[in-house]
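Peer 1: Sequence first, then the predicted structure, then my questions.
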Amino acid sequence: MSETAEPGLRERKKAATRQALHEAALRLAFEHGPENVTVEAIADETGVSRRTFSNYFANKEEALFYGDLQRMRQLAGLVRARPADETPWAALSAAAEEFYRELGDLDPDWMTRNRMVRRHPSLAAAQVQTFAALEREMAAEVAARLGPATDPLGLRSQLIAGTFLSVLRISLNVWLERRPDVGYWDLAGESLAEAGRGFA
């Protein structure tokens, strides 16, 4: 019985270390600016070695965007769980609504980091790479719904996934910059409905 429990404990410890490194990276970036943060500083802040850091992240950018990656994986999982008879756009939109309704009000630290990203081109590039990974995963989910007969080249799947993520990203940028008197999902949901008319 202990043999089955031990891997679970080990995985939880690894997840806790990864999360601690991510939070330390964000904290240091807020305090000193992302350009002044080093891998060594993140490791020291967390109380681990530089080598331990490298077991979890390839660089400081990965550590900074780990939270985004986790949220994206959660969103992809919600898409995967949607009923098989839903159209791709309906499944994507319903999964996004479920995700953001459960998330609730966006975390102030997360919003601050997004503003910080726009001020630092090197971090913006890293964020684009993170979103590209999600776009590939989303495109695969869409392709599974469309089937090879409908989308033999995978082009439609990539267009749908790319449009979906672009709507979420642009809605977030507008919401952060202009601070409308509506919640983020209210704005994003309306934008998704508008964009989705071409994929109905």
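Peer 2: The structure has been received and is ready for your questions. Remember, predicted model here, so these are calculated numbers, not experimental data.
Peer 1: Please count neighbours and contacts with C-alpha atoms only from this point.
Peer 2: Noted.
Peer 1: just checking, next helix/strand downstream of the helix with the most length in the chain?
Peer 2: Of all segments of type helix in the chain, defined using DSSP state H, the longest is helix 2-32. Scanning forward in sequence from helix 2-32 by DSSP states H and E, the next helix or strand is helix 39-46.
Peer 1: buried sites along that next one?
Peer 2: Going by neighbour count (16 or more other CA atoms under 10 Å), the buried part of helix 39-46 is V39, A41, I42, A43, E45, T46.
Peer 1: Stretch 111-127 too?
Peer 2: Buried residues in stretch 111-127, counting neighbours by 16+ other CA under 10 Å, are found at R113, N114, M116, V117, L123, A124, A126, Q127.
Peer 1: Repeat that for stretch 12-21.
Peer 2: Those would be T17, R18, Q19, A20, L21, for stretch 12-21 by 16+ other CA under 10 Å.
Peer 1: could you redo those residues as JSON lines and give each row distance to A76?
Peer 2: Putting these into JSON lines (distance: CA to CA, whole Å) gives the following:
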{"residue": "T17", "distance to A76": "24"}
{"residue": "R18", "distance to A76": "21"}
{"residue": "Q19", "distance to A76": "20"}
{"residue": "A20", "distance to A76": "24"}
{"residue": "L21", "distance to A76": "24"}
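Peer 1: putting a second one here so we can go through both:
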Amino acid sequence: MPVIMHFSTFLKLLTQNTGDKIRDLSKCSQAGGFDYYRTSRDGVASLCGDSKSLEFVKMRIKAMAPENAIDRNVKIAEHCSNWLKKQTGTGKKAGKALWTSPKKIFSVHIEPEICLTQGGTNRILAVYPRDEPRINRDQAGAGILLIQKSYKAGSGPNKFGILDAFAERAYWSPTNSSQSILDHEITMIENELTKVLAL
């Protein structure tokens, strides 16, 4: 059975140095795992798709997140709220997707938090929730390509992006290097997980 990781975990791996990446992948043989960003993901999705207030979202995070995750998740929601206030379009719930690697060693659960519709176009963004290291254009572009590979077409055209929450900056386009980075990352993750899981 493949390892299933959230898209935010995949983005984290994209931005890590090799040693940290290998250490994190070595933990995949252990059952379970703590979803550190779950409350902010749900919160940002409700800011956009359910028109909930930031105060409501912060209250929910404080009620549901573990003590050591409250401050970070509140800050993510605040930064995403700041970015959303500057945008146009109607917010709605984004669809979900599951992408499976070529050798079926791992899958990525893609659950974009933001969808803004304007003029028939859906602008769909997944949030990069970490403050350090910053995600760069090449890495964000690799993430966008992965979303494009797996997302089911909905009503109207879709434009995909990655929102760097702490920078309050959206990336919309892959670079010339993004496909190579994505291919390299997928191969590296499959190779490491093959060793970790003794496949």
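Peer 2: Everything's here; your move. No experiment lies behind these values; they were computed from the predicted model shown.
Peer 1: Tell me how the two chains score on TM-score.
Peer 2: After superposition, the two chains reach a TM-score of 0.30 (TM-score structural alignment, normalised by the length of structure 2), with 104 aligned residues with a CA RMSD of 5.6 Å.
Peer 1: how near is F106 of structure 2 to M5 of structure 2?
Peer 2: In this structure, F106 of structure 2 lies at 8 Å from M5 of structure 2, with CA to CA, to the nearest Å as the measure.
Peer 1: more neighbours, the two?
Peer 2: F106 (19 against 16; other CA atoms under 10 Å).
Peer 1: Touching, the more buried one and F10? I think so.
Peer 2: No. F106 of structure 2 sits out of contact with F10 when judged by CA atoms under 8 Å, with a separation of 10.6 Å.
Peer 1: got the angle between the longest helix of structure 1 and helix 39-46?
Peer 2: For the pair helix 2-32 of structure 1 and helix 39-46, the angle between their directions (axes from the mean of the first three to the mean of the last three CA atoms, to 10 degrees) equals 120 degrees.
Peer 1: any idea how far helix 2-32 of structure 1 is from the chain center?
Peer 2: Taking the mean C-alpha point of helix 2-32 of structure 1 and that of its whole chain, the gap between them comes to 18 Å (CA atoms, centre = their mean, to the nearest Å).
Peer 1: what's the helix or strand where N122 of structure 2 lies packed up against?
Peer 2: Using DSSP H and E, the secondary-structure element containing N122 of structure 2 is strand 121-128. Using 3 or more CA pairs under 8 Å, 6 or more residues apart in numbering; DSSP states H and E as the contact criterion, the secondary-structure elements in contact with strand 121-128 of structure 2 are helix 7-15, strand 114-118, strand 158-164.
Peer 1: Nearest to R23 of structure 2 among the ones you listed would be which one?
Peer 2: Shortest distance between R23 of structure 2 and these, using CA to CA, is found for helix 7-15: 10.5 Å.
Peer 1: which helices and strands does the closest one pack with?
Peer 2: strand 106-110, strand 121-128, helix 137-150.
Peer 1: Of the ones you listed, which is nearest N158 of structure 2?
Peer 2: Distances from N158 of structure 2 to each of those were compared using CA to CA; the shortest belongs to strand 121-128, at 4.7 Å.
Peer 1: Strand 106-110 and that closest one, what's the angle between them?
Peer 2: Calculated by the same axes, to 10 degrees, strand 121-128 of structure 2 forms an angle of 120 degrees with strand 106-110.
Peer 1: Buried ones in strand 121-128 of structure 2, by neighbour count?
Peer 2: The neighbour-count criterion (16+ other CA under 10 Å) identifies N122, R123, I124, L125, A126, V127, Y128 as the buried residues of strand 121-128 of structure 2.
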